[in-house]
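A.B. asks: Based on what follows, work out the 3D shape:
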Amino acid sequence: MGFFDDLPPPPVAPSPPERPRPAWAMPEDAIGVAVPLDIALAFGDGVAVGVTALTAFANGFEVTVSAVARVDDRRGRVLRDGFRRAYPPDEPPGPEFLRFGLRYADGGVATNLTFPGALDAEPAGPLLIHHSGTGTQRRQTVTYWAWPLPPPGPLTVVFSWPARGIDEFRTEIDAGAVRAAADRAVVVWRDA
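C.D. replies: Have a look, this model is predicted:
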């Protein structure tokens, strides 16, 4: 028998209780439903950008933004810098940053210019939170979580990318289609 075999196992600390997920957070126990979209692309200096997917959940939606460069960027900076939040929170972003926002039919606005940080209370207005991203030297795809579901009416999508020659581009998505898809989202684990 070895030295450590004679020692009693350490006591197991009880797990702290799980905090309930905030009402505004993306559900972890549900599968969203894809919203049919007509792709509208903003074209700039050697780039195209647009919303390429939208997935609705009961309390909000995931929106996927894709940017494609016309030619290979060996250093990968053009697209990467467009999505990278490399500026202090108290300063405006530089022209290389791709600005993305949503305007709800009731006037609510959510953009990628602000980061809500840790939210203990329900936010006063719509949120747009960077969720995930991936890319190559010619393509970047970033997913955002948008909360809450949009009210009936148009959901306006706005892009601006000054360094790439996109001053401001707008397109609309029917919020009714988003809400209809949200009604079909599936909660996988009701006890989670």
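A.B. asks: Every contact and neighbour count from this point should use C-alpha atoms.
C.D. replies: Noted.
A.B. asks: which residues does the residue sitting nearest the centre point of the chain contact?
C.D. replies: The structure's the chain has its C-alpha centroid closest to Tyr144; by CA atoms, centre = their mean the separation is 0.4 Å. By CA atoms under 8 Å, 6 or more residues apart in numbering, Tyr144 lies in contact with 62-64, 128-132.
A.B. asks: Where does it fall, secondary structure wise?
C.D. replies: Using DSSP states H and E, Tyr144 sits within strand 139-147.
A.B. asks: which of the contacts of Tyr144 tops the neighbour count?
C.D. replies: Within the contacts of Tyr144, most neighbours by other CA atoms under 10 Å means Leu128, with 25 neighbours.
A.B. asks: Let's see this one next, to set against the first:
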Amino acid sequence: MFFESLQTEEADLPISPELPPWLCPAFPEMGAVLAMERLIARSDNAVLLLPTIRAYRTGCTFHVEIALRQGDLSVTDYWDLHMTMVPSAPVRLRAGERLSPRLLRWGVRYADGTKVTSIDRRRAAPAGPLLQAMRLDGGLTALHVVLWLWPLPPPETFELAVEWPLGGIELTLVELDGAAITAGAARSAGYWS
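C.D. replies: Here you go, the predicted model:
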């Protein structure tokens, strides 16, 4: 026999270990979907939309759609634009060094001035807010990006920021309703509860 049964000891280990809340939404929580239908930014070759936000008890996800068109770009420049959306190694800058214009960057700023960006890198568990790209999927003309914001924003208006020089997107700020997100989080339920 090739695949004979192996004798193993039973272990009381969880099948799905709990991940820290700053890393991703807690499983098995559904989250409450808030329809946003917001245009974030538009250039000659890129459009960024925020169709929905999903609010969880510990944070929220921004579901962003990015549509691209070649327009007057060469095939090489269009491909380069598309490839800048693919996640890469963490951004590491020396003091005084400028960010690459290729970098698609996201940020959040609260009314009290607290700011967090998708390019912030932390080696340990964060003590304050965190914004990170969790997932990207799509094709050559459209991409879906999910940004995780932890913890929940305060129940007041705050700003979502984006800047993408290569995509022709200058710094753009969009106001979002923190009260609606925290109210949505209160409605979030578990898949089995």
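A.B. asks: List the buried residues for the strand holding Tyr144 of the first structure?
C.D. replies: The neighbour-count check on strand 139-147 of the first structure (16 or more other CA atoms under 10 Å) flags 139-147 as buried.
A.B. asks: and which of those residues is nearest to Gly50 of the first structure?
C.D. replies: Checking the buried residues of strand 139-147 of the first structure against Gly50 of the first structure by CA to CA gives Thr141 as the nearest, at 9.9 Å.
A.B. asks: quick one, longest helix in the first structure?
C.D. replies: The helix that spans the most residues within the first structure, counting by DSSP state H, is helix 175-183.
A.B. asks: Leu98 of the first structure pairs with which position in the second structure?
C.D. replies: Matched by TM-score structural alignment, Leu98 of the first structure corresponds to Leu104 in the second structure.
A.B. asks: Next up, the contacts around its match.
C.D. replies: Going by CA under 8 Å, 6+ apart, Leu104 of the second structure touches 84-85, 162-165.
A.B. asks: Take the residues you listed and lay them out in TSV including distance to Tyr191 of the second structure.
C.D. replies: Compiled in TSV, those are given as follows (distance: CA to CA, whole Å):
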residue	distance to Tyr191 of the second structure
Thr84	36
Met85	32
Val162	33
Glu163	36
Trp164	37
Pro165	41
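A.B. asks: Strands - which of the residues you listed land there?
C.D. replies: Members of the contacts of Leu104 of the second structure lying in strands (criterion: DSSP state E): 162-164.
A.B. asks: So for the equivalent of His144 of the second structure over in the first structure, what's the nearest residue that isn't a sequence neighbour?
C.D. replies: With TM-score structural alignment as the criterion, the equivalent of His144 of the second structure in the first structure is Thr141. With sequence-adjacent residues excluded and distances taken as CA to CA, 6 or more residues apart in numbering, Thr141 of the first structure is closest to Ser66, at 4.4 Å.
A.B. asks: circling back: so of the contacts of Tyr144 of the first structure, which ones are in strands?
C.D. replies: Those of these mapping onto strands are 62-64, 128-132, per DSSP E.
A.B. asks: on that earlier part again, quick check: which helices or strands does the helix or strand just after the longest helix of the first structure pack against?
C.D. replies: Next along the chain after helix 175-183 of the first structure, taking DSSP H and E as the criterion, comes strand 186-187. Judged by 3 or more CA pairs under 8 Å, 6 or more residues apart in numbering; DSSP states H and E, the packing partners of strand 186-187 of the first structure are strand 30-31.
A.B. asks: That's all I had, so thanks and see you.
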